[in-house]
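>>> this is the structure alone, sequence omitted:
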């Protein structure tokens, strides 16, 4: 694993009075937990109370992480992209309990006619892996992608099981949004115009060529085989599935194969794609800002009470139980988000929070109970599905030490 010593002077930013424990934990990540470059931001009741960044945006060249550094956040993108779908719901374009085929007739083929939007967004549709081989060039053509999605046959009866739609969820969300938006915009364009712009937040689903690539943090990734060295932190079933190219786990992450390695997200041709589940790139404070709006009524985004009520409501689990067919551990999903459960406790005790963690350790979420929008991202990929020790230390400092809320550590049972 790539390591580099980071001088204390490269840790910058500020926090409001009372939030010093979060800054302390952030500094310890560099001193004790192998951090190379990272940022953390927190909004509370609409006000930015934590804004920290530090280390190197590129550990190879020792280029410092600056205030405006952008970073790719992998599946933390899912939650940010999910706000675009939530905006569509708030505008009356989407009913979560309607069938996807209501809006996208071609989707009905091959046993998908009864799949609801709610099931799709909860990873219950059986569409985690796409059988048609796709190339990077294919992914740049939304019509080609839509055809591949529409012809896919579910891997299980929708609603009976769930399995992490690691890459495909974003494509399905994007095509659904393209169908219901009167302007027919892609999710990346819709997000830019209807989410990022109103918030004044710099975050991209598909990095435009106008963005200076030197502003983007270099991801210090790992080869898939290195997962075998971390069976104590990664679920064994997930690791062995990921390394078996025929498994639904591997096929969910590796079509095309270039998407299966974290380091490949440094490639300009991958950054440029619209991968609404995987390659969102932006300022970390932009994620916290977006979730902060959702946590405090969604006025800037116009989410409305019915949409917010749907997002905080407990998940509707599949009839066959919580074991994730792809990740091979229990998970809980709702409307494009992860919801708190014993193995991933985040937010306050009422479990109204919603968000998504990303490969390597990033995490962003909204917690309406405390009015918190939280985000952390880094450029050294770690080996946890969630609760990376660096991120967890920040969240624990915020919730236990500052807010006096419940521990964020998982239930050991």
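Yes, it's here. Since the structure is predicted, the reported quantities are computational estimates derived from the model, not experimental observations.
>>> make it CA atoms for all contacts and neighbour counts henceforth
Noted.
>>> measure stretch 179-198 end to end?
From its first residue to its last, stretch 179-198 covers 23 Å (C-alpha to C-alpha, to the nearest Å).
>>> contact partners of the helix or strand containing residue 294?
For residue 294, the host element (DSSP states H and E) is helix 284-295. With C-alpha atoms under 8 Å, 6 or more residues apart in numbering as the test, helix 284-295 has contacts from 39-46, 48, 51, 70-71, 80, 195-196, 199, 201-203, 299-301, 303, 308, 364-377.
>>> switch to 7 Å and redo it
39-44, 46, 51, 80, 199, 201-203, 299-300, 364-368, 371-377 (C-alpha atoms under 7 Å, 6 or more residues apart in numbering).
>>> ok, now stretch 72-83?
Residues contacting stretch 72-83 (C-alpha under 7 Å, 6+ apart): 170, 276-282, 287, 336-337, 355-359, 362-364, 377.
>>> now, those that are in strands?
Judged by DSSP state E, the contacts of stretch 72-83 include 281-282, 337, 355-357, 363-364, 377 as members of strands.
>>> below is structure B, check it against A:
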């Protein structure tokens, strides 16, 4: 961590669970340049690394027999079946294969805060026929599609955020993972900045006064991303590392977790938006062993589930080592442009500390 701070990182959190126990919870740096130190309760925006909550919610409903991966999306969400989407299955939606990678052209920041507006527009949209985009990473739309499927399978008719909090986080004792930040937490949020994407397909640079760093942004539901502390994020990954169970609470069956290790149908590569290391599994999580360079890039073994966030945050579960790790930070970088992930050294250091 000291080396990363010397290279320009501002603030970092790293937490690890091994065999279901919290064994590492460390912090370094500041919540913003020149600001107060990062603490264990500092909250970080982790972008798509928060997708693990959304995916888990859908798996839970399948576990309960309320959804099937093989049923069509239209069977539970009839409005979705128009425009050539009638045959798409829940699994297709889960694995980014429904040809809707782009937000509606008239989406605004205000409209993205209106759940009903977003899901209604996606339901009425026509999927792309371009194979390169039909079967690619749905960065900003996936969470709304999967989240609406979850919501419609809920007999209590809860909002997406309430369902995730009550059915995924609370049973595992997770208190600091959110898809919408409560007002009481705003004073704990680290300020993010840096380059998320450069040039391809577009440039996205975040400054300290960007909307992402404002209460207005924090107050909208984001099923494609999230905010968390590393300790709470690692706890969710620990459930996967323990085969679906943590502290006597079984959320998913061991068989369902193992199925997540299988590549999705078609091409498992997530595409250029995410970078060359991201391969999508049957459970929507990324596969650690699918990319030949993973052993060099991030030190992952074969039976690893993980998810990156744009800007570099990541969490993973090593099922063989029963190790779960979450890395949060606030100096963002475009991982696609780098020969190796800057956090590879942290991953290896945690493995060395915990496993040897």
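Received, thanks. As the structure is a prediction and not an experimental result, all values here were calculated from the model.
>>> please state their TM-score.
Remark: TM-score between the superposed chains equals 0.88 [TM-score structural alignment, normalised by the length of the second structure]; 343 aligned residues with a C-alpha RMSD of 2.5 Å.
>>> quick one on the thing from earlier: list buried residues within the contacts of helix 284-295 of the first structure.
By neighbour count, with 16 or more other C-alpha atoms under 10 Å, those hold 39-44, 46, 51, 80, 199, 201-203, 364-368, 371-377 as buried.
>>> mind listing which of these are in helices?
80, 199 (DSSP state H).
>>> just the strands in the first structure please.
Using DSSP E, the strands assigned to the first structure run over residues 11-15, 37-44, 47-58, 63-64, 71-72, 203-204, 281-282, 333-334, 337-338, 354-357, 363-367, 372-378.
>>> closest to residue 139 of the first structure out of these?
strand 203-204 (16.5 Å; C-alpha to C-alpha).
>>> mean per-residue distance, that closest one to the second structure?
Superposing on the second structure and averaging over aligned pairs (mean C-alpha distance after the TM-score superposition for the first structure), strand 203-204 of the first structure comes out at 0.8 Å.
>>> what span of the second structure lines up against that strand?
Aligning strand 203-204 of the first structure against the second structure (TM-score structural alignment) gives residues 177-178.
>>> quick one: contacts of that stretch?
Contacts of stretch 177-178 of the second structure (C-alpha under 7 Å, 6+ apart): 226-229, 232-233.
>>> now do 6 Å
Residues outside stretch 177-178 of the second structure that contact it (C-alpha atoms under 6 Å, 6 or more residues apart in numbering): 226-228.
>>> which among those residues count as buried?
Buried, going by 16+ other C-alpha under 10 Å: 226-228, out of these.
>>> now do the residue mapped onto residue 211 of the second structure from the first structure against residue 136 of the first structure, distance only.
Under the alignment (TM-score structural alignment), residue 211 of the second structure pairs with residue 264 in the first structure. From residue 264 of the first structure across to residue 136 of the first structure, the span is 12 Å (C-alpha to C-alpha).
>>> now the helix holding residue 294 of the first structure on the second structure. Mean distance?
Averaged out, helix 284-295 of the first structure is 0.9 Å away (mean C-alpha distance after the TM-score superposition for the first structure).
>>> got the angle for that helix vs strand 47-58?
150 degrees (axes from the mean of the first three to the mean of the last three C-alpha atoms, to 10 degrees).
>>> what about the equivalent of residue 59 of the second structure over in the first structure, how many neighbours?
Under the alignment (TM-score structural alignment), residue 59 of the second structure pairs with residue 86 in the first structure. Using other C-alpha atoms under 10 Å, residue 86 of the first structure has 25 other residues around it.
>>> just residue 158 of the second structure next, same as before
15.
>>> and what of the one 5 residues further on?
Look at residue 163 of the second structure: counted by other C-alpha under 10 Å, it has 19 neighbours.
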